[in-house]
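Trainee: heads up, no residue letters with this:
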């Protein structure tokens, strides 16, 4: 069971920093997180056709890494990378790995948003990692359109760490937010999951670790 009291972003950042201090690299944390993300998705039995929608940050890297794990277990996976801005280092790294494995990646540009509903139609479920807990301010018009298309797809939606577009501390919709059926979150539930609009957008919440648990990171050294 998930506690009805989530952690604020600054506390989550402290735990992430502690994980790095003990020697876990960003890349390793992403691999660990995506493995646990995959394990929950597999248990949910949402179907075998996954559409992975990735943003430019580490949440995008998480779902791209998870896409590789889904493929290795026999899922049919299609990948959309949102290309409003260039990807960050870890997301680019994960994207390059998929490309070297011969995985077709659709770079969705601002002018091609009309193609998204048809792409989403081909899946049993959607795994999204557009924004994470670092989201600041209202989402762009491009991202509003992407999120609206995901919400209107009629597919089961899995959000990585937090429904994209939801503020992690306040639980407010920042212009548009993903209406998740499941939120698989790392280390601890976020404070905003239980405030304001948060409960309407998170669906069922699963808390997983990142190769080291919250309790281990909180233990005094």
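Mentor: That came through fine. Computed from a prediction, not measured in an experiment: that's the story for all the values here.

Trainee: rest of the way, CA atoms for contacts and neighbours
Mentor: Fine.

Trainee: check which helix or strand residue 52 maps to.
Mentor: strand 49-54 (DSSP states H and E).

Trainee: contacting residues around that strand?
Mentor: 60-61, 63-64, 67, 75-82, 120, 122-130 (Cα atoms under 8 Å, 6 or more residues apart in numbering).

Trainee: if we use 6 Å, what do you get?
Mentor: The contact list for strand 49-54, computed with Cα atoms under 6 Å, 6 or more residues apart in numbering, reads 60, 76-81, 123-130.

Trainee: again with stretch 151-160
Mentor: With contact meaning Cα under 6 Å, 6+ apart, stretch 151-160 is reached by 125, 126, 127, 128, 129, 180, 181, 182, 183, 184.

Trainee: top of the residues you listed by neighbour count?
Mentor: Ranked by the number of neighbours (other Cα atoms under 10 Å), the contacts of stretch 151-160 place residue 128 first, at 30 neighbours.

Trainee: now do the next helix or strand after the strand holding residue 52: which elements does it pack against?
Mentor: Heading C-terminal from strand 49-54, the first helix or strand you meet, by DSSP H and E, is helix 58-72. Contact here means 3 or more Cα pairs under 6 Å, 6 or more residues apart in numbering; DSSP states H and E; on that basis helix 58-72 packs against helix 26-44, helix 89-100, strand 125-129.

Trainee: out of those, which one sits most buried?
Mentor: strand 125-129 (a mean of 27; mean count of other Cα atoms under 10 Å).

Trainee: got the angle for the helix or strand following that strand vs strand 49-54?
Mentor: Per DSSP H and E, strand 125-129 leads on to helix 141-151 as the next helix or strand towards the C-terminus. Here helix 141-151 runs at an angle of 160 degrees relative to strand 49-54 (axes from the mean of the first three to the mean of the last three Cα atoms, to 10 degrees).

Trainee: buried ones in helix 141-151?
Mentor: Residues of helix 141-151 classed as buried: 142, 143, 144, 145, 146, 147, 148, 149, 150, 151 (neighbour count, 16 or more other Cα atoms under 10 Å).

Trainee: for the residues you listed, give me TSV that also has distance to residue 166.
Mentor: Listed next are the buried residues of helix 141-151 as TSV, based on distance: Cα to Cα, whole Å:
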residue	distance to residue 166
142	16
143	13
144	12
145	15
146	14
147	11
148	13
149	16
150	15
151	14
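
Trainee: any idea how far the nearest residue to residue 63 once chain neighbours are set aside is from residue 79?
Mentor: Nearest non-adjacent residue to residue 63, counting by Cα to Cα, 6 or more residues apart in numbering: residue 129, 5.9 Å away. Distance of residue 129 to residue 79, computed by Cα to Cα, to the nearest Å: 11 Å.

Trainee: and here's the other structure:
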């Protein structure tokens, strides 16, 4: 596995410690060897990204993360650089391999300053190497270390994090009171799930994974309750179509929503469903919107509805219902949602459908995919968005259990959960997606995949990956600012057809 490839299995801190133990006990790799390999891998990144670095400040804590830092400092000195270690504890208080590496660095003349209660003077340095806290952090960062983290962040120096930016939870991706913001992070042994969700993507910078030559048999010996979604698996669920296929073979998606002022939401969902391969797409919306929607996309069937009873004939013809885009929370939307929840068809519930469900404690029996952002998830859990973001894994598990549905929790590092599968994590997408209509496109993609026979959990995880990858492709030539939801659609079509290379001009 190369440094830039991420493993499918994602672990919490305890899982990575277990992998480390198995590498030592089962594969016979000494802990000292693993620490040296980690330091060597990190130093290669230092040289690659900052070839003109002359004076790195290496911040070393009391654990093995600090030991990695001492290895980096020694390698830097041997390469002719002028490193200085700033240690939070004196070497005599270190234990095990970390102490061995610290003593080795000191014996080779690496200068070490023990900080005690003094903040380091970073003015003479051109880079900071973070070996402060690592994955062993439990609870909130202590005030003295929080002050040190704030001091380093305020220095403006580029930062290389060893294994994980200090203060970031490896388990949840939450900031534990204070955290360093890295330009580059090199993580070791096992991929920490917290690096890829919550605050993780914003704090890690460019992320690299190094397995430290641990045998694949050891890596695969430990099960993981979180897995990365792999685009190459999608072809198993969307094989090449038969030459005698017809539109009825690929699902009829009904999109319900679009209250006054929100016609665009149902149009985006419907067009995304059509571009994702749905055989037929219908829209039920306010009568005033029919002409505009047909003018934009004549391939979509549009019906004006005044109340829930008007959905009867539409529901009979549909195979999947997407409900929520632009639905509103007034009597019109509430009435439509009530009929949808009774229909027994597979459902995608988004936006105001989720808000109405939370407000009125509504229930349903059909298989469903819920697609909340953190605010909507908080309302569904009767919590607040900060609590959701503090542990996105716990939140998505609780939502899946409470609503007995597949749940797609949006945000950086989208998570997908159901009651009988590992959590899926999507490592794709970019900040340009923070614009109106993106969620409507996602709901349409999910609806189309459901209509093509993919089960809810798989439809949700592959739709989220297609959505994120489409956005990443859409920004390559023109950047993130100004990205529109409709910009994703050409790339969505290419991705669901297995055309992964090449960018539409």
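Mentor: Cool, got the structure. Nothing here was measured: the structure is a model prediction, and the numbers come from that model.

Trainee: hmm, back to that, any idea which of the helices and strands packed on helix 58-72 of the first structure gets closest to residue 188 of the first structure?
Mentor: Nearest of these to residue 188 of the first structure, taken as Cα to Cα: helix 26-44 at 12.4 Å.

Trainee: average gap between that closest one and the second structure?
Mentor: Following superposition, helix 26-44 of the first structure is found to deviate from the second structure by 1.2 Å on average (mean Cα distance after the TM-score superposition for the first structure).

Trainee: next, the angle from that helix to strand 125-129.
Mentor: Using the same axes, to 10 degrees, one finds that helix 26-44 of the first structure and strand 125-129 are set 160 degrees apart in direction.

Trainee: ok, back up a step: and the angle for the strand holding residue 52 of the first structure with helix 58-72?
Mentor: 160 degrees.

Trainee: next, the buried residues of strand 49-54 of the first structure.
Mentor: Those would be 49, 50, 51, 52, 53, 54, for strand 49-54 of the first structure by 16+ other Cα under 10 Å.

Trainee: counterpart of the residue nearest to residue 63 of the first structure over in the second structure?
Mentor: Matched by TM-score structural alignment, residue 129 of the first structure corresponds to residue 131 in the second structure.

Trainee: now do residue 23 of the first structure
Mentor: Residue 23 of the first structure maps onto residue 28 in the second structure, by TM-score structural alignment.

Trainee: what's near enough to touch its match?
Mentor: So residue 28 of the second structure contacts nothing (Cα under 6 Å, 6+ apart).

Trainee: what do you get for the one 4 residues further on?
Mentor: With contact set as Cα under 6 Å, 6+ apart, residue 32 of the second structure has these partners: residue 97.

Trainee: could you do the one 5 residues further on as well?
Mentor: With contacts defined as Cα under 6 Å, 6+ apart, the neighbours of residue 37 of the second structure are residue 212.

Trainee: how about residue 207 of the first structure?
Mentor: 184, 185, 186, 188.

Trainee: distance to residue 11 of the first structure for those residues - can I get that in CSV?
Mentor: Below are those laid out as CSV (distance: Cα to Cα, whole Å):
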residue, distance to residue 11 of the first structure
184, 18
185, 14
186, 13
188, 10
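
Trainee: from those, pick the one nearest residue 89 of the first structure.
Mentor: Nearest to residue 89 of the first structure out of the contacts of residue 207 of the first structure is residue 186 (Cα to Cα; 20.2 Å).

Trainee: now for that closest one: what does it line up with in the second structure?
Mentor: Aligned partner of residue 186 of the first structure by TM-score structural alignment: residue 188.

Trainee: which ones are touching the counterpart of residue 96 of the first structure in the second structure?
Mentor: Aligned counterpart of residue 96 of the first structure in the second structure: residue 103 (TM-score structural alignment). For residue 103 of the second structure, the contact set (Cα under 6 Å, 6+ apart) is empty.

Trainee: switch to 8 Å and redo it
Mentor: Residues near residue 103 of the second structure by Cα under 8 Å, 6+ apart: residue 91.

Trainee: for residue 120 of the first structure, same thing?
Mentor: So residue 120 of the first structure contacts 51, 126, 150, 153 (Cα under 8 Å, 6+ apart).

Trainee: host element of it?
Mentor: helix 116-121.

Trainee: what comes up buried for that helix?
Mentor: Within helix 116-121 of the first structure, the residues that count as buried by 16+ other Cα under 10 Å are 116, 120.

Trainee: doesn't the match of residue 23 of the first structure fall inside a strand?
Mentor: No - per DSSP: H, G, I helix; E, B strand; the rest coil, residue 28 of the second structure lies outside any strand segment and is coil.

Trainee: how close does the closest residue to residue 201 of the first structure other than its chain neighbours sit to residue 112 of the first structure?
Mentor: In this structure, residue 201 of the first structure finds its nearest non-sequential neighbour in residue 179, 4.6 Å apart by Cα to Cα, 6+ apart. Distance from residue 179 of the first structure to residue 112 of the first structure, counting by Cα to Cα: 22 Å.

Trainee: more neighbours, those two?
Mentor: Shown here are residue 179 of the first structure and residue 112; by other Cα under 10 Å, residue 179 has more neighbours (26 against 10).

Trainee: which one in the first structure is aligned with residue 67 of the second structure?
Mentor: Under the alignment (TM-score structural alignment), residue 67 of the second structure maps onto residue 61 of the first structure.

Trainee: check contacts around its match.
Mentor: 30, 54, 55, 90, 91, 92, 93, 94, 95.

Trainee: tell me the one of those nearest residue 169 of the first structure?
Mentor: Of the contacts of residue 61 of the first structure, the one sitting nearest to residue 169 of the first structure (Cα to Cα) turns out to be residue 55, at 20.4 Å.

Trainee: doesn't residue 81 make contact with the closest one?
Mentor: Yes - counting by Cα atoms under 8 Å, residue 55 of the first structure touches residue 81, with 6.2 Å between them.

Trainee: which of those two has more neighbours?
Mentor: Using other Cα under 10 Å as the criterion, residue 55 of the first structure and residue 81 rank with residue 55 on top: 28 against 23.
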